[in-house]
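Asker: got a predicted structure here, sequence first:
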Amino acid sequence: MSEVKKNTLRTGTVAAGATLMLLLSSPAFAAGRDDGEQPGPGLSVVETLGLFVAAPIVLYLLIAGLVMVGSRGSKKHS
């Protein structure tokens, strides 16, 4: 068997095993609350979307903009 086929078979086996382990595992100790735990109020839909959707997009655009501005100044015109 060629080296490429061995690597492909090994990768597929590891991926299948990891997927199986994730599907069969249950959340550890997530069923009940711990003593003294005081959860805060939940997030609204707007807060959740802002935190997990809008904020990463804004950060990505900000970083991309800073990189573009920084690379524009370093070009040498010949």
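Answerer: Nice, thanks for sending it over. Residues are numbered from 1 along each chain as shown.
Asker: okay, CA-based contacts and neighbour counts for the rest of this
Answerer: Will do.
Asker: what's the first helix or strand after the longest helix belonging to the chain?
Answerer: Longest helix in the chain, counting residues (DSSP state H): helix 3-24. Proceeding N to C from helix 3-24, the next assigned helix or strand is helix 45-49, under DSSP states H and E.
Asker: packing partners for that next one?
Answerer: Taking 3 or more CA pairs under 8 Å, 6 or more residues apart in numbering; DSSP states H and E as the contact definition, helix 45-49 has no neighbouring helices or strands.
Asker: okay, one more to line up with it:
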Amino acid sequence: MDKKNALRAGALAAGTTLMMLLMSSPAFANIRDDGDDPGKGLSVGETLGLYVLAPLALFAIIAGLVMVLDKSKDRQPKAKAKA
């Protein structure tokens, strides 16, 4: 019974995915919609800064704040007492 349910779930997921792909519009459509006004594209430097450097900087800032504002004094984990 378990194999039958897994096959049914897989078929349902595959069918749903296929229908979503068939009904969605192409990502790089040549026909513009009414009111569509795309701006200029990003350069390589702007793209790397926005999608690589900015998240890394944000991560470093948050990690630094957590380390600086950490109030605990004991850095080593305590050994469990044997019962």
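Answerer: Right, received. Where do you want to start? Here the structure is a predicted model, which means the values were calculated and not measured.
Asker: packing partners of the longest helix of the first structure?
Answerer: Counting by 3+ CA pairs under 8 Å, 6+ apart, helix 3-24 of the first structure packs on no helix or strand.
Asker: quick one: the helix or strand encompassing M68 of the first structure to chain centroid distance?
Answerer: Counting by DSSP H and E, the element that carries M68 of the first structure is helix 55-73. A distance of 20 Å separates the centroid of the chain from that of helix 55-73 of the first structure, by CA atoms, centre = their mean, to the nearest Å.
Asker: same question, stretch 7-24 of the first structure
Answerer: 20 Å.
Asker: equivalent analysis for stretch 19-29 of the second structure, please.
Answerer: 21 Å.
Asker: just the residues contacting it, thanks.
Answerer: Defining contact as CA atoms under 8 Å, 6 or more residues apart in numbering, one finds that nothing outside stretch 19-29 of the second structure touches it.
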